[in-house]
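Asks: I'll drop the sequence and a predicted model, then ask my questions.
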Amino acid sequence: MLPLKYSFLAAAASVLLAGPVAAQTAPAVADGQGTPVRVQTTLSFFMSGSGAEDELPQKLDQARKIVFQLAARECDLLRSTIAKDCKLDSVNSNVRQIEGRPPQLQQPTGYNVSGTIQSTVSLKAQP
């Protein structure tokens, strides 16, 4: 009867010791740390303009420049809030000329500008 008693104790001890070992080897990414997260920012704004053909190249450049400047600052903003590391993946800009409508419809002549900024970040440790 004595050997059975010792084998039971040995089995119980192995179960008790296995618990802490399993907890130590569990992945440390349960809270999202280390796992890459994709962040997409979409923006849209209006730039007024006359709609004249000679104005178009300058307005297109100006609108795209604004989108690219915002993209350049996107990783800084993400690092100051949620990201430990950040990589800019892609930037998309779209500029569409809008013909003005009569004053009663209240749509001025100008350019609708939209953009999409995609980044990949690794999250900061959460307190």
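Replies: Arrived safely.

Asks: please make it C-alpha for all contacts and neighbour counts, starting now.
Replies: Noted.

Asks: who touches the one residue sitting closest to the centre of the chain in this structure?
Replies: With distances taken as CA atoms, centre = their mean, Val39 lies nearest the centre of the chain, 1.6 Å away. For Val39, the contact set (CA atoms under 8 Å, 6 or more residues apart in numbering) comprises Gln118, Ser119, Thr120, Val121.

Asks: quick check: which element contains it?
Replies: Using DSSP states H and E, Val39 sits within strand 36-48.

Asks: check it against this one:
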Amino acid sequence: MRKSLKSITLAALLFASAPPAWSQSTHMPPNLPQRPEGYINLQSSISVGLPYNDGAPVESQIETAQRMIYSLAAKQCELVLSTIASDCKMSNLSNNLNSQRLQRDNAQITVTAQITMIVKLK
């Protein structure tokens, strides 16, 4: 019994000391594009919520919400160009999907997008 307790303790110590070594990676991230001189990063967030329909497939409802958010995201540079910028390129886009079906009358599907643009101000 005492010998197995020592083995378990030793194994636990070895396992606990390994994560710092695992976190030291030699992997280098890919070269990210450099922002040209005179440009800034501009971030925008868009959220779309649609009522959840029990009678329709959830996949098609999610796709509809995502199409709406992508359509709005595609127009962000147009909006920025018509107001504050002379040049604009979308550099990053991510989205999150949330489905809340706790209450039947209040159920909805929400998609939120985070957009990063590289912009040259006017």
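Replies: Happy to help now that I have it. The shown structure was predicted, so the numbers you read here are calculated from the model rather than taken from an experiment.

Asks: okay, the lengthiest strand in structure 2 sits on what stretch of structure 1?
Replies: What stands out as the longest strand in structure 2, according to DSSP state E, is strand 85-100. Matched against structure 1 by TM-score structural alignment, strand 85-100 of structure 2 falls on residues 83-98.

Asks: contacts for that stretch?
Replies: 51, 60, 63-64, 67-68, 71, 75, 78-79, 108-124.

Asks: which of the residues you listed fall in strands?
Replies: Using DSSP E, 110-123 are the members of the contacts of stretch 83-98 of structure 1 that sit in strands.

Asks: distance to Val95 of structure 1 and neighbour count added to the residues you listed, as JSON lines?
Replies: Supplementary listing: those in JSON lines, determined by distance: CA to CA, whole Å; neighbours: other CA atoms under 10 Å:
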{"residue": "Gly110", "distance to Val95 of structure 1": "10", "neighbour count": "20"}
{"residue": "Tyr111", "distance to Val95 of structure 1": "6", "neighbour count": "23"}
{"residue": "Asn112", "distance to Val95 of structure 1": "6", "neighbour count": "16"}
{"residue": "Val113", "distance to Val95 of structure 1": "5", "neighbour count": "20"}
{"residue": "Ser114", "distance to Val95 of structure 1": "7", "neighbour count": "18"}
{"residue": "Gly115", "distance to Val95 of structure 1": "9", "neighbour count": "21"}
{"residue": "Thr116", "distance to Val95 of structure 1": "12", "neighbour count": "16"}
{"residue": "Ile117", "distance to Val95 of structure 1": "15", "neighbour count": "21"}
{"residue": "Gln118", "distance to Val95 of structure 1": "18", "neighbour count": "19"}
{"residue": "Ser119", "distance to Val95 of structure 1": "22", "neighbour count": "20"}
{"residue": "Thr120", "distance to Val95 of structure 1": "25", "neighbour count": "19"}
{"residue": "Val121", "distance to Val95 of structure 1": "28", "neighbour count": "22"}
{"residue": "Ser122", "distance to Val95 of structure 1": "32", "neighbour count": "20"}
{"residue": "Leu123", "distance to Val95 of structure 1": "33", "neighbour count": "21"}
